[in-house]
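Participant: Structure, please.
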Amino acid sequence: MAIRLFHRDHPTLRLPLISKDARFVIWPGVGAWQANLNYVCLEPGEANVPHIHTQSEDTIFILEGEGTIHDYTNNISLPFHAGCVVHVPVGVKHAVAADRGSHIVSVGGPCPADVPLLKKVGALPADAAPPST
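Facilitator: This is a model prediction of the structure:
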């Protein structure tokens, strides 16, 4: 497979679980099973549906805005702002919230790609699997 170029304005998947404007740019649907990159815009007052990545770490770089990352597993909420990186370990129930009066723009996502979650929400077929090498 050769190097490819993608653009945030031409995502192959949008996922309302994350936000009204969650664009999956790099994910298994484009053949990327080990990497994942989402471009996400949260409007003021908007938040992710709390969720868990059972096999992936989630890393989110905040490009614009400020908000709060809620860790429901450990009962912790941490404020963040543009320039911060949020890291969520495997198995931690969490949600990002634009709850500090501004919108949020971020890039990142679970790595490896969260195949169980993508199957659960119908973004991948139940029998989807990475190609054998």
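Participant: From now on I want contacts and neighbour counts done on CA atoms only, so please keep to that.
Facilitator: OK.
Participant: and the residue lying closest to residue 105 once chain neighbours are set aside, helix, strand or coil?
Facilitator: Nearest non-adjacent residue to residue 105, counting by Cα to Cα, 6 or more residues apart in numbering: residue 41, 4.5 Å away. The three-state assignment at residue 41 reads strand, by DSSP: H, G, I helix; E, B strand; the rest coil.
Participant: Here is the second sequence; please produce its structure so I can put it next to the first one:
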Amino acid sequence: MTSSYAPPTDARPGLRVLVQALSAAVAAAYLVLFFLVRTAERGEPENTFGAYLFLFLAYAACAVALRIWWGPVVALLGAALQLAVLALFVVFGVGLLGPGVFAYDAVRHLHMPVWAVFITAAQVVLLTVLVRLAVVGRRH
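Facilitator: As a prediction, the model looks like this:
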């Protein structure tokens, strides 16, 4: 008698590729924003474009690091980074403590809320997958 049961496959390799791809995509979005915001804020007394360069470097480094090293500890560190970036977005981006990035006249034409929605959605997916990988990795 043949069985149609197939044991569950390990989804971790596919999830790791998803995390690497999302990290690279978020890095690319932050790099584009860096150039757009730098151009828009040229000559302004206050500027925010340096934050986008920092975030690009952080996500690009993560995409590369996740390709080289892997394990539950790396997934937990990535999840911690996501929580930190999301918290910083709420505090400084949305403007919990003063004017947020959407309040600057120099960048109004860049449709920052649209960028924020897509980047934040990718970051939430990253956080979810990283937590799942950290939990699953501890069981194996």
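Participant: Any idea what the TM-score is?
Facilitator: The pair, once superposed, lands on a TM-score of 0.25 when counted by TM-score structural alignment, normalised by the length of the first structure; 63 aligned residues with a Cα RMSD of 5.2 Å.
Participant: circling back to that earlier point, can you report how many residues lie near the residue nearest to residue 105 of the first structure?
Facilitator: If you count neighbours by other Cα atoms under 10 Å, residue 41 of the first structure ends up with 22.
Participant: from what I can see it touches residue 108, true?
Facilitator: No: checked against Cα atoms under 8 Å, the pair residue 41 of the first structure and residue 108 is beyond contact range at 11.9 Å.
Participant: so who does residue 127 of the second structure touch?
Facilitator: With contact set as Cα atoms under 8 Å, 6 or more residues apart in numbering, residue 127 of the second structure has these partners: 78, 79, 82, 83.
Participant: repeat that with 7 Å
Facilitator: 79, 82 (Cα atoms under 7 Å, 6 or more residues apart in numbering).
Participant: Repeat that for residue 105 of the first structure.
Facilitator: The contact partners of residue 105 of the first structure, taken as Cα under 7 Å, 6+ apart, are 40, 41, 42, 62, 63, 64, 65.
Participant: What of residue 67 of the second structure?
Facilitator: Contacts of residue 67 of the second structure by Cα under 7 Å, 6+ apart are residue 20.
Participant: name the element it belongs to?
Facilitator: helix 49-68 (DSSP states H and E).
Participant: Counting neighbours, which bits of the next helix or strand after that helix end up buried?
Facilitator: Downstream of helix 49-68 of the second structure, the next assigned helix or strand under DSSP H and E is helix 72-88. Within helix 72-88 of the second structure, the residues that qualify as buried are 72, 74, 75, 76, 78, 79, 81, 82, 86, counting by 16 or more other Cα atoms under 10 Å.
Participant: Looking at these, spot the one nearest residue 57 of the second structure.
Facilitator: For those, the residue nearest residue 57 of the second structure by Cα to Cα is residue 81; the value is 12.8 Å.
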